[in-house]
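Enquirer: I would like the atomic coordinates for the input below:
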Amino acid sequence: MRVLVTGASGYVGSRLVPALLAAGHEVAVGARDVEGIDRFAWADRVERRYLDVEDTVSVHLAVRDTDAVFYLVHSMGAGEFLHRDRDAAESVVAACAYAGTGRLVYLSGLVPDVAPGDLSDHLRSRLEVEEILRAGPTPATVLRASMVIGGGSMSFEVMRRMTERLPVLTLPIWMRSRIQPIAVEDVVRLLLAALDGEPRDRTYDVGGDEVLTYSELLARFAAVAGLERPQVPLLFAPVRLVGEGVAVLTGIPRSTIGALVRSLTHDMVCRDDVVRRELAPGTAYLSLDEALARSLAGDTAATSPEGDVQGEADSDPSWVGSTRA
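Expert: Sure, this is the predicted structure:
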């Protein structure tokens, strides 16, 4: 199958491309900086197509002659990103319809069971994008994932830096919300499976085998990492203030951290497990402890065929990796 991956230079996209190649697919990658693709281990095995989701013409040119499009573009910044994401999704839908693309696959985020007005801008944008994709004429498979466990994942790296840098974890009481994390190896497997069989025009919730609170997840991380990190509840901790503190502590951009922290106030748990029956029948997911251990192992070839997808990659941002001496 001829596949276009948008967002191929991002975390999940850069891990998906080698899996697609290993499965025998012809892969084109869409990017604004096509020369920047050189930093990836798979660069010489893919076709490069200029794609700027804010440039309708480039979207149409990038999508031409494709059987499937993986839409892995997400804005995490501040400002008008909701408007940009909406326009970009509409451009992709129109381009796929015009080109006769057979299917779309979108990686979204779990949507908590709250009123739409109570969602963070980040989650509301994800939901709006998937609704736009599903409303178009091209069958769209949407995978809604909670925290993705893997070296280089934004959420994982925030958890790593907080745990490594703080001898005592002071946690707001609203971090008792529940989460259902999943290993990036399993996310990639499910994305690949979305290409099998007839196109599926539906949304799937995606999560691992365990549901736990954020404080329990941090405790598990510390245990696997071999760190002793007592936890102290914090009764008064405004979400915005916590976001600022986490940004300073981790060195990750404030706008990105703010979007993530605002999502922590809700339960992020799957409503059902249909995805495992339809996309991964008989397949066991990685256990949480194994996913954490492999993500911490120090492997830096996650985007190479011989590397561990759970690990880091040399092409990851500078803030990825352990801060321990």
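
Enquirer: C-alpha from now on. contacts and neighbour counts both.
Expert: OK.

Enquirer: output the longest helix belonging to this structure.
Expert: Longest helix of the chain, by residue count under DSSP state H: helix 81-99.

Enquirer: show the subsequent helix or strand relative to that one.
Expert: strand 103-109 (DSSP states H and E).

Enquirer: OK, contacts around the closest residue to Pro317 other than its chain neighbours?
Expert: Distances taken as C-alpha to C-alpha, 6 or more residues apart in numbering put Gly152 closest to Pro317, at 7.8 Å, once the chain neighbours are dropped. Remark: with contacts taken as C-alpha atoms under 8 Å, 6 or more residues apart in numbering, Gly152 is in contact with Tyr11, Gly311, Glu312, Ala313, Asp316, Pro317, Val320, Gly321.

Enquirer: same question for Arg103.
Expert: When contacts are counted by C-alpha under 8 Å, 6+ apart, Arg103 touches Asp67, Ala68, Val69, Thr138, Pro139, Ala140, Thr141, Pro199.

Enquirer: for comparison, sequence B:
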Amino acid sequence: MRCLVTGATGYIGGRLAPRLLAQGHTVRCLVRRASRLRDVPWAAQTEIVEADLRRPETLPAAFDGVDVAYYLVHSLGTAGFEAAERESAANFAAAARAAGVRRIVYLGGPEPAAGGKVPSPHLRSRAEVGRILLASGVPTAVLRAAVVIGSGSASFEMLRHLTERLPVMVTPRWVHNRIQPIAVRDVLGYLVGCATLPPQVNRAFDVGGPDVLTFVDMMQRYARVAGLRGRVVLPVRALTPSLSSHWVGLITPVPSSIARPLVESLIQEAVAGEHDIARYVPDPPGGLTGFDRAVELALVKIRNAEVETRWSTASGPDAPAEPLPSDPEWSGGTVYTDVREQVVAAPPAALWWVVEGVGGEHGWYSFPLAWSARGWLDRLVGGVGLRRGRRDPHHLRVGEALDFWRVEQLVPGELLLLRAEMRLPGRAWLELRVEPVEGGGSRYAQRAIFLPRGLAGHAYWNSLLPFHAIVFGGMARNIARTARRRTPRGCTVHAAEHPTDRA
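Expert: Next up is the predicted model:
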């Protein structure tokens, strides 16, 4: 089928497109600026059409020949978003009907309960968009989901950062409302499955995971999965949605303009009233993904320090729910890095000779007292310290100890990745790279990576910031200087060979 995906530069659309491709569908992406998909690897397999849902004259080319059209856009965080979403949905519906589209699929929010609290503007707008599409004359499937659990989802990022940064928190009463979260992989499974619904199906479906929880439950269970201590939650009646959203905007990287409608939506309980979608799109063989497992998948990227997302892992049954290049900058949790580079007037082989020799009797090429003090401090708290040294003064192997590091990856002549084994409020890596430079010489690239755990992790990294220039900056400069001064005999061999092997 030929599928049109709107919102391909957004959270859900950016994950749906490669899954549709994997199922053998032809994908066309409707975007306002094609340049936003320039660095997305799967985009080369799609057709990209520039159009604007608020300018109906731009839409016919995008809808021409389309079988299934996905409506995955919203104006959350912009002024007057209700009117903007109403206009966009009406234009989308008209263009789909005129082009003879056979199916519309829309991902919306939970239906406000009848007789309940006045729905938030966000939920009210989501429901209105669904009604416009259902009345379009094109068979439409509206999927109504509450909180989507996956790295990059605004709701999940709000949950993640509140839980990680606040071991004790003052909360409003709405944190005790019931919510039925759903893993992003299950949402995407339903979206893909809806492409082949029978033509007579024109209705909304509630979609949710197997767990019904309160927001407090989700914070405590997130903490447990992330290896944090249980959080202390103190409810306070006086916290209005407006005050809560400002607090969320201060503590988390989610912008207040997005946090406010999300917080307002949580005032309404969001529990699925039916599971009729399973009659048309069966649940996965192992069942829908539970909350804890969804969080584990969202944290895979963080725990593995995969700072660059691999989209190719996104379509498999065990794919992590990690960020994509098209996600907002605040997606994916906190990854602190310190990056240093030096251009070295020495062959790559000479530079690699120094890199592979770090640690042990050679030391770490900067501020020896600081490294020694860190080693003693680690031993005082029960860590390994620097006492392990290294097995061989010149050669390393994957898996062996190197002072308070462990060699996690080794590409001779190119890459040394060390995983920290000292006691830390988080996880840390040190990446050392050697690259040839056109015209001679080489480039030394050094990156320290730290994934904080809880508030202590953030405090730890920020407390050491004043010393980074001395420790990490000095290390990069001195490794480069040593490579220039101590070029061993035989350094002109191929970089993959260790220079001392030819000395």
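
Enquirer: after superposing, what score do the chains get?
Expert: Once superposed, the chains reach a TM-score of 0.95 (TM-score structural alignment, normalised by the length of the first structure), with 325 aligned residues with a C-alpha RMSD of 1.7 Å.

Enquirer: buried ones in the longest helix of the first structure?
Expert: Buried residues in helix 81-99 of the first structure, counting neighbours by 16 or more other C-alpha atoms under 10 Å, are found at 81-82, 84-97, 99.

Enquirer: just checking, what packs against that helix?
Expert: Secondary-structure packing of helix 81-99 of the first structure (3 or more C-alpha pairs under 8 Å, 6 or more residues apart in numbering; DSSP states H and E): helix 56-63, helix 121-135.

Enquirer: Ala28 of the first structure: which of those helices is closest?
Expert: If you check each of those against Ala28 of the first structure by C-alpha to C-alpha, helix 56-63 wins as the nearest, at 8.6 Å.

Enquirer: next, the angle helix 81-99 makes with that closest one.
Expert: Going by axes from the mean of the first three to the mean of the last three C-alpha atoms, to 10 degrees, helix 56-63 of the first structure is angled at 50 degrees with respect to helix 81-99.

Enquirer: list the helices and strands helix 56-63 of the first structure packs on?
Expert: strand 47-50, helix 81-99.

Enquirer: columns distance to Thr300 of the first structure on top of the ones you listed, output as CSV?
Expert: Below are those laid out as CSV (distance: least, C-alpha to C-alpha, whole Å):
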stretch, distance to Thr300 of the first structure
strand 47-50, 24
helix 81-99, 31
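
Enquirer: rebuild the helices and strands packed on helix 81-99 of the first structure as JSON lines, extending it with mean neighbour count and distance to Val188 of the first structure.
Expert: Conversion of these to JSON lines gives the following (neighbours: other C-alpha atoms under 10 Å; distance: least, C-alpha to C-alpha, whole Å):
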{"stretch": "helix 56-63", "mean neighbour count": "20", "distance to Val188 of the first structure": "21"}
{"stretch": "helix 121-135", "mean neighbour count": "20", "distance to Val188 of the first structure": "19"}
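
Enquirer: as CSV, those with distance to Pro238 of the first structure would be great.
Expert: Supplementary listing: those in CSV, determined by distance: least, C-alpha to C-alpha, whole Å:
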stretch, distance to Pro238 of the first structure
helix 56-63, 40
helix 121-135, 17
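
Enquirer: the residue positioned nearest the centre of the second structure: what secondary structure?
Expert: The centroid of the second structure falls nearest to Pro323 when counting by C-alpha atoms, centre = their mean (2.6 Å). Per DSSP: H, G, I helix; E, B strand; the rest coil, the secondary structure class of Pro323 of the second structure is coil.

Enquirer: Val69 of the first structure now?
Expert: Look at Val69 of the first structure: counting by three-state DSSP, its state is strand.

Enquirer: hmm, it is touching Leu4, no?
Expert: Yes. The pair Val69 of the first structure / Leu4 is scored as a contact, 4.8 Å apart, by C-alpha atoms under 8 Å.

Enquirer: residues shared between the contacts of the two?
Expert: Taking C-alpha under 8 Å, 6+ apart as the criterion, Val69 of the first structure and Leu4 both touch Val63.

Enquirer: how many neighbours does Leu4 of the second structure have?
Expert: Counted with other C-alpha atoms under 10 Å, the burial measure for Leu4 of the second structure works out to 29 neighbours.

Enquirer: can you say which helix or strand has it in it?
Expert: Assigned by DSSP H and E, Leu4 of the second structure belongs to strand 2-6.

Enquirer: the first structure: matching residues for that strand?
Expert: Mapped onto the first structure using TM-score structural alignment, strand 2-6 of the second structure covers residues 2-6.
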